[in-house]
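Next input, structure requested:
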Amino acid sequence: MRIAFVAPLVAPLCDATSRGPHVIVGDLARALLARGHDVMVFCAQGSFLSDVPTAPIVIDASVSSAFQELYWHVRHWGPDVIAQHAFEVDAIALCDGVPIVNTLHANPTIDEVVDAVRACAWPAVTVSDDSQRRWRGAGVVRAVTIRNGIPEMDWERRAPDPIALIAGRIAPEKGTAAAIRAARRAGLEPVLVGEVYDRGYFAREVVPLLDRAHVFRTLPRRRVAALMQRAAVTLVPVEWDEPFGLVAAEAQVAGCPVAGYARGALPEVVPPEGGVLVTPGDEDALADAIPAARSLDRIMVRESARDRFDMDTMVDAYEELLAETATGLAHVREAAA
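Sure thing, here's the model as predicted:
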């Protein structure tokens, strides 16, 4: 197949990023390219992905005009199908004439986006059953779940260091400040890895807690994986309904147990053999969950996660759905259902 990927234009793609949709675009494009498909990733100017061809788009006026230009280039390239991963209205609504699969990396919180997805005649993908239920509740009945896969990583059995990893974007919805406080209460040194999304929150809530904490704005993915292998626990006290929870999944594949809040899809992503989730907002319970998570068998944490987040399983599902969409079979199956 000739597959055009549409990436979010909010930031350039790169191999060192904490943005979940960007990570999945790179992983999936790379895997489908390895399977012999013709792949091109249309993305923001300044993007670079190792081993993946990209077509950068200049964003010089508005997001709407950028997506108009992007789709002009997509049609000129002539794909059989589009794998669309952005969450803007125009990314979904401007795709007339080419079969498309929209992957919904967020929940249905923006009315205009919900309307665009509902009006689109092509299939949609959600990244968890929890997110699928929310989208179906919003009237998107064509949504199917394909959980994110995690590529294999180098791994060695080792005793963890007394650190708590807090990875991902630094923003109120990720609970960064609560994670730092819980780590210290549990006697662990917090290590932060991620981009600052909300500078006001960072200055007001996080900076006063950073005494002796290690902070890395961005790191290559292999270094984040190495930190996960070293960490005693990865903390995810999210303050929103997480559509998936890529950091929690990657941590478990690295053999690192997870402690966090049971919100959104996290109970799917973090079963009892992978970590301990507690009542959202309860920092006392979060601090108590850390030693419980640390008591888990790290080999079992890793083996369970490798099975649940198998990369080939994700790629197989996308490959089949993209092929069905390119040939029109997805419409036939939908009509039969």
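
Every contact and neighbour count from this point should use C-alpha atoms.
OK.

Pull the contacting residues for A183.
I163, A164, E189, P190, A287, I290 (CA atoms under 8 Å, 6 or more residues apart in numbering).

Now render those as CSV, adding neighbour count, distance to W135 and secondary structure.
Shown next, in CSV, are these (neighbours: other CA atoms under 10 Å; distance: CA to CA, whole Å; DSSP: H, G, I helix; E, B strand; the rest coil):
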residue, neighbour count, distance to W135, secondary structure
I163, 23, 37, strand
A164, 30, 34, strand
E189, 20, 39, strand
P190, 28, 35, strand
A287, 22, 33, helix
I290, 28, 33, helix
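
for the residues you listed, which one is nearest P267?
Among these, I290 lies closest to P267 (CA to CA), at 16.3 Å.

which residues sit in contact with the closest one?
So I290 contacts A183, A186, V233, A259, V276 (CA under 8 Å, 6+ apart).

Next one: the first one from P237, what distance?
Counting by CA to CA, to the nearest Å, the gap from A183 to P237 is 11 Å.

With distance to Q84 added, can I get the contacts of A183 in TSV?
Shown next, in TSV, are the contacts of A183 (distance: CA to CA, whole Å):
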residue	distance to Q84
I163	37
A164	35
E189	39
P190	36
A287	39
I290	38
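
Can I get the contacts of I290 in CSV including distance to A16?
Listed next are these as CSV, based on distance: CA to CA, whole Å:
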residue, distance to A16
A183, 25
A186, 29
V233, 22
A259, 24
V276, 28
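
Buried ones among the residues you listed?
For the contacts of I290, a burial check counting by 16 or more other CA atoms under 10 Å picks out A183, A186, V233, A259, V276.

Mark which of the residues you listed are part of helices, please.
Among the buried ones among the contacts of I290, the residues falling in helices (DSSP state H) are A183.

between the buried ones among the contacts of I290, which is closest to M153?
Closest approach to M153 among the buried ones among the contacts of I290 (CA to CA): V233, at 18.0 Å.

I'd like to know how far that closest one sits from L210.
Taking CA to CA, one finds V233 at 18 Å from L210.

what's the answer for P257, then?
Distance from P257 to L210, by CA to CA: 23 Å.

Not counting its neighbours along the chain, what's nearest D60?
Once flanking residues are discounted, D60 sits nearest to A66: 7.5 Å by CA to CA, 6 or more residues apart in numbering.

want to put them side by side, so please do this one too:
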Amino acid sequence: MKIAMISTTFLTTPPAKSGGTERVVSILTEGLVKRGHEVTLFATGDSKTTAELDYLYPHPEWSWEKEAAHARYAFSKAKKFEIVHNHSYLGLPLVQDSPVPTVTTIHSLSDSYRQYKDGLYICISNRQRFIFRDLKKVRVAYHGLEIEQFPFSPDCEDYLVWVGRFCPEKGVHHAIRVAKRLDMPLKLIGVVGDVFYYEQEIKPHLGGKIEYLGEMDERKNEIVKKAKCFLMPILWEEPFGLVMVEAMACGTPVISFNKGSAMELIHHGKTGFIVTSEEEMVEAVRQVGKIDRLMCRRHVVENFSADKMVAAHEQIYEDMLAGKFR
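Model prediction:
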């Protein structure tokens, strides 16, 4: 198939550090190329891919104006392809006029998708699909990882880890309180998304056993794989939660609040625990030694591999071409 893959211009594809959407787009693109498809990736000019790279802007920039222009540029070339797969939020208004079958992956919970209810969509979890149950034509395809990029460790050290964006809905303050109640070291990795929240709720607690390591690249896996467990005290309906899957790929059990897709990603009692409060999270940490770390790795291999993700998207594309997308 000749496929146009429309990423964003906010970050490179894949991103140098954090950036879930662009990372997933990269994994999907590379997997489709390996399977013999002719893929053109619309991203920034400094993105890295084995597909054909087409771009309007040479470098990433957090600009809504440029992102809109990027989407218009990509859709202006749509007729050259059999399938267009849109990951750009600002590409939504252009989908309805696309001359070829076009599908959009929903990477957020924005109500804007509901303005275009007749479009074809891919949700990244069943929970997200439930939230967007008013949309007419939706398939579910989980994200996948290139497992070999995540080193497995059968052993752990006595510290906790959290990875993500510092903002209230990620619940980092709960992770800190859990660590303090257990008198355990906690390593924090990520980018500051909400400066006020970071300054008021996180920074005063740093020091001693609470350590902020900054926004790391692939080196973060070396930290994650040796952690006793990964804390995920999310307070919102996170559509997927890629960091949970990454942690389990390293063999690290995940303890999460029961929000968003957590129940779909974690096998409760086997690869981690689903809890509903700080008290339950504290107790789960005490019980986490019962989790088989190899089981965590196998769970990801069997359910969230890049191959499974690519195969799921191939089936979606084939159904689109056959008019069977329902």
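
Buried residues, the helix or strand harbouring the residue nearest to D60 of the first structure. List them.
Counting by DSSP states H and E, the element that carries A66 of the first structure is helix 63-77. Burial within helix 63-77 of the first structure, assessed by neighbour count using 16+ other CA under 10 Å, is assigned to V63, A66, F67, Q68, L70, Y71, V74, R75.

If you count contacts, what does the helix or strand just after it end up packed against?
Counting by DSSP H and E, the element after helix 63-77 of the first structure in chain order, helix or strand, is strand 81-84. Judged by 3 or more CA pairs under 8 Å, 6 or more residues apart in numbering; DSSP states H and E, the packing partners of strand 81-84 of the first structure are strand 2-6, strand 100-104, helix 311-327.

which of the residues in strand 81-84 of the first structure are buried?
Of the residues in strand 81-84 of the first structure, V81, I82, A83, Q84 count as buried by neighbour count, 16+ other CA under 10 Å.

next one: stretch 217-226 of the second structure
Under 16+ other CA under 10 Å, the buried positions of stretch 217-226 of the second structure are K220, N221, I223, V224, K225, K226.

would you list every one of the helices in the first structure?
20-34, 63-77, 89-93, 111-119, 129-137, 176-185, 199-201, 221-230, 246-253, 266-269, 283-294, 298-308, 311-327, 329-336.

what residue of the second structure takes the place of D198 of the first structure?
Structural alignment (TM-score structural alignment) places D198 of the first structure against D194 in the second structure.

How many neighbouring residues does the closest residue to that match other than its chain neighbours have?
Leaving aside its chain neighbours, D194 of the second structure sits nearest to C167 (5.0 Å; criterion: CA to CA, 6+ apart). C167 of the second structure is flanked by 19 other residues according to other CA atoms under 10 Å.

now do the one 4 residues further on
Neighbours of G171 of the second structure under the rule other CA under 10 Å: 19.

quick one: contacts for it?
Going by CA under 8 Å, 6+ apart, G171 of the second structure touches M232, P233, I234, L235.

how much space between the second one and E157 of the second structure?
Translated: P233 of the second structure. 21 Å.

And the third one, by the same measure?
In this structure, I234 of the second structure and E157 of the second structure are separated by 24 Å, where distance is defined by CA to CA.

between the two, who's got more neighbours?
For I234 of the second structure versus E157, neighbours defined as other CA under 10 Å are more numerous around I234 (21 against 11).

doesn't V254 make contact with that one?
No. Contact criterion CA atoms under 8 Å: I234 of the second structure and V254 do not qualify, at 12.0 Å.

follow-up on the earlier one: isn't the residue nearest to D194 of the second structure right next to Y197, touching?
Yes. The pair C167 of the second structure / Y197 is scored as a contact, 6.2 Å apart, by CA under 8 Å.

still on that earlier bit, what separates the match of D198 of the first structure from L231 of the second structure, distance-wise?
Counting by CA to CA, the gap from D194 of the second structure to L231 of the second structure is 19 Å.

ok, those two, which is more surrounded?
Counted by other CA under 10 Å, D194 of the second structure and L231 do not tie: L231 has more neighbours, with 29 against 12.

Determine which residue in the first structure is aligned with the more buried one, please.
Aligned partner of L231 of the second structure by TM-score structural alignment: L235.

now do A311 of the second structure
When the first structure is aligned by TM-score structural alignment, A311 of the second structure is paired with D316.

ends of stretch 35-45 of the second structure, how far apart?
24 Å.

For that stretch, buried residues please.
Buried residues in stretch 35-45 of the second structure, counted by 16+ other CA under 10 Å: H37, E38, V39, T40, L41, F42, A43, T44, G45.

Need the residues that contact it.
Against stretch 35-45 of the second structure from outside (CA under 8 Å, 6+ apart): 1-9, 11-13, 29, 32-33, 49, 51-60, 74.

Then stretch 153-160 of the first structure?
Outside stretch 153-160 of the first structure, the residues that touch it by CA under 8 Å, 6+ apart are R222, A225, Q229, R230, A231, A232, A254, I299.

wait, which of those is closest to E268 of the first structure?
Using CA to CA, the contacts of stretch 153-160 of the first structure come closest to E268 of the first structure at A254, 17.7 Å.

Quick one: neighbours of T109 of the first structure, just the number.
11.

Could you export the contacts of G171 of the second structure as TSV, including distance to H299 of the second structure?
Below are the contacts of G171 of the second structure laid out as TSV (distance: CA to CA, whole Å):
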residue	distance to H299 of the second structure
M232	18
P233	21
I234	21
L235	24
